[in-house]
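Engineer: the amino acid sequence is not available; the structure is as follows:
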């Protein structure tokens, strides 16, 4: 047994968290370890009254693409979705992308910052086949379960416009390597929104996997594609298994149009993930919360051929969300942190992700007065426990 003693879950009264077999078994009021516990050779970690949070959940990552830990690569190519795709396809082999070593480096960076679970999109295309999926699985295995990795087979170069990609998505689903298949801007990439979505939903329904689709299109074009998603999700009974990544147009809708769209999304059980990028339209987060629309946060790509930015710190992403959406009260700032942790359980196939009995023992200790203080300072992580074992101390991974 492991006891993490004298910690303050979400800034509340001090407790001792009892852990066995990687799972929290009890959260009792803090007290001195008794003789019986000492005699049973219980390992005790003194939490020193630190703030305790559940491990962070990165609900939208691309761990196959990062060149973290390698020599700097200058930004190049055209600054459009098509331009970024073309540049990546032309340059990625030069930098050894994808690779198991590269994925391992970025997963270790996640752990260093307290992220203990992630959903990662992994490129599946005619150039790499399913190799990226295999490499990310190898990287996760090398960390011996410290970080849970859910995989999405992602057709970054398009679906219908690249014959053979649908077969690869189907193969990935058939092999059981993934929890979802992805898609990309059906209207502007494939120029056939009905065709791409019909093909993706056919695989998802037949193989019993989810859909997590990148939608960057703005305005009415973006909203039209949400409507197509809603129709197909309802028709096939896929509530709770369809997610929109980015979905910039949702924050651009107003009035009755926005209200009608939010109600339809809630009724169809479609979830949303955002990286809260600067200069994007704020999401209608209050309406989403009131209607029970699941919302998660993610880092997107980190130091890759799409962008030189990012370091894998989900607390920084939560701060970006708070700033973009004008959050100021302690309750709202705490909500931003919940989006990056406890509220994101379903994105990594968990019913619950908390500091409570029955939950996997993923615990982050921070030297902060309360959650709002930890968020606004992006407080350093003093200790990270994943699956009941210490994986990082004072910002250094010890695996």
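Structural biologist: Nice, thanks for sending it over. Quick caveat: nothing in here was measured; it's all calculated off a predicted structure. Numbers count the residues shown, from 1 in each chain.
Engineer: can we go C-alpha only for contacts and neighbour counts from here?
Structural biologist: OK.
Engineer: which residues of the stretch 1-150 of the chain fall in strands?
Structural biologist: 2-9, 15-20, 23-29, 43-54, 56-61, 115-123, 148-154 (DSSP state E, counting those that start in this stretch).
Engineer: pipe the ones you listed into TSV and attach mean neighbour count per row.
Structural biologist: What follows is the strands of the stretch 1-150 of the chain, written out as TSV (neighbours: other Cα atoms under 10 Å):
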stretch	mean neighbour count
strand 2-9	23
strand 15-20	23
strand 23-29	18
strand 43-54	20
strand 56-61	28
strand 115-123	28
strand 148-154	25
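Engineer: what about versus this one:
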């Protein structure tokens, strides 16, 4: 396949040769060359890596359903109970909602997804099975990793551990944990179960951390201890963790250094809060940082529209980025930063000015989008998009193809 007349990361007009699932060549655009059957007309659009959403809750989505009043109360447990009361209240089968949400994400430019699948004594494996079915349905359109996730905690309700283990037997890719101190109130036992199951089934760990200040640092230190003791370098992600930079500069610097040493990744949803570890410092220290949309217009929040270009704008905005190299860093985090969490073979940004993902030898998971520059694409969030996964067009004009 030849992608004609595109501008990789905003560079000059180029023709990009795709062989199999890889970029084989990038050469100056030849306007005189006749197009061949199967070529993609870039029309001068930007060529970027496709997006990687590494923190999304496909299982709780209401995308495609009528908008409803938000009824959640503050706090993880209250929000979870609100979800539990309402998630079955729809005439649309849950599996169809999940698949429809993933379809819209792909259509808008996301081809790498790490999604939570809630497992507890209420939904048991129903939500997990819906997510696994969506993964299978769109296996040719996107890479999907499914995380078995104890949204209601592990210790509060008897029987939860059995359901978590069964989901791992059935093919969950990642073992999740959540607020080990604040929700389950027994961080040692909580994390011992999380890491024990991960080690038993040889999967990665992702800790969903909302805990503030020193409490969040304490739980994180327990995660660091287990990562080091079990040799799980490169197999642990801290999601949210937006209070780790609120204690003091020395603590922030130490945590960043330990994350880099143990290759502990971070997944952010670009929250509008202070006290986060600084994004530029994390990337420059060598920490893998990815971006996600979190919920998608669900029972937790009315936000989320399946568009990671919108969430990249939010990441730039909440970090106060104005310079082009900073905004482009947000774009690199939203694309290749997350890709490098899902696969360590993927190149990733390690500093300002880097533009990974569209070079010869890179995987052909790509997004063509209208825009003058990468920064303008983030600001304007154009809709003229073509999406490639493994060297094949999987979406065009915001519509998925080949299903």
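Structural biologist: Sure thing, it's come through. Predicted model only: the values in this text are computed from it and were never measured.
Engineer: centroid residue for structure 2?
Structural biologist: Centroid-nearest residue in structure 2: residue 54, 1.6 Å away (criterion: Cα atoms, centre = their mean).
Engineer: any idea what it aligns with in structure 1?
Structural biologist: Aligned by TM-score structural alignment, residue 54 of structure 2 pairs with residue 59 of structure 1.
Engineer: re the thing from before, leaving out chain neighbours, which residue sits closest to the residue nearest to the centre of structure 2?
Structural biologist: Counting by Cα to Cα, 6 or more residues apart in numbering, residue 54 of structure 2 lies nearest to residue 114, which is 4.4 Å off, once chain neighbours are set aside.
Engineer: so who does residue 215 of structure 1 touch?
Structural biologist: 184, 185, 222, 244, 245, 246, 247, 248 (Cα atoms under 8 Å, 6 or more residues apart in numbering).
Engineer: the same query, at a cut-off of 7 Å, please.
Structural biologist: Applying Cα atoms under 7 Å, 6 or more residues apart in numbering, we find residue 215 of structure 1 in contact with 184, 185, 244, 245, 246, 247.
Engineer: ok, the fifth one to residue 201 of structure 1 distance?
Structural biologist: Note on residue 246 of structure 1: its distance to residue 201 of structure 1, by Cα to Cα, to the nearest Å, is 19 Å.
Engineer: against residue 10 of structure 2, how distant is residue 46 of structure 2?
Structural biologist: 6 Å.
Engineer: I meant to write residue 378 of structure 2 there.
Structural biologist: Counting by Cα to Cα, the gap from residue 378 of structure 2 to residue 10 of structure 2 is 12 Å.
Engineer: same thing with residue 86 of structure 2?
Structural biologist: Applying Cα to Cα to residue 86 of structure 2 and residue 10 of structure 2 gives a distance of 45 Å.
Engineer: quick one: the helices in structure 2, in order.
Structural biologist: Counting by DSSP state H, structure 2 has these helices, from start to end: 76-86, 94-107, 126-137, 160-169, 187-201, 213-229, 249-262, 279-285, 308-318, 324-332, 338-342, 374-380.
Engineer: which part of structure 1 lines up with the third one?
Structural biologist: Spelled out, it's helix 126-137 of structure 2. Taking TM-score structural alignment, helix 126-137 of structure 2 hits residues 131-142 over in structure 1.
Engineer: so how much does the matching stretch differ from structure 2 once superposed?
Structural biologist: Superposed on structure 2, stretch 131-142 of structure 1 shows a mean distance to its aligned partners of 2.2 Å (mean Cα distance after the TM-score superposition for structure 1).
Engineer: wait, the match of residue 54 of structure 2 touches residue 121, no?
Structural biologist: No. If you go by Cα atoms under 7 Å, residue 59 of structure 1 and residue 121 don't touch, sitting 9.7 Å apart.
Engineer: tell me which of residue 378 and residue 10 of structure 2 has more neighbours.
Structural biologist: residue 378 (22 against 19; other Cα atoms under 10 Å).
Engineer: turn the contacts of residue 215 of structure 1 into JSON lines, including distance to residue 215 of structure 1 and neighbour count.
Structural biologist: Listed next are those as JSON lines, based on distance: Cα to Cα, whole Å; neighbours: other Cα atoms under 10 Å:
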{"residue": "184", "distance to residue 215 of structure 1": "6", "neighbour count": "24"}
{"residue": "185", "distance to residue 215 of structure 1": "5", "neighbour count": "25"}
{"residue": "244", "distance to residue 215 of structure 1": "7", "neighbour count": "22"}
{"residue": "245", "distance to residue 215 of structure 1": "6", "neighbour count": "25"}
{"residue": "246", "distance to residue 215 of structure 1": "6", "neighbour count": "23"}
{"residue": "247", "distance to residue 215 of structure 1": "5", "neighbour count": "24"}
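Engineer: mind listing which of those residues are in strands?
Structural biologist: Among the contacts of residue 215 of structure 1, the members falling in strands (DSSP state E) are 184, 244, 245, 246.
Engineer: need the counterpart of the second one in structure 2.
Structural biologist: Aligned by TM-score structural alignment, residue 244 of structure 1 pairs with residue 238 of structure 2.
Engineer: what sits against its match?
Structural biologist: Counting by Cα under 7 Å, 6+ apart, residue 238 of structure 2 has contacts 206, 207, 208, 209, 265, 266, 267.
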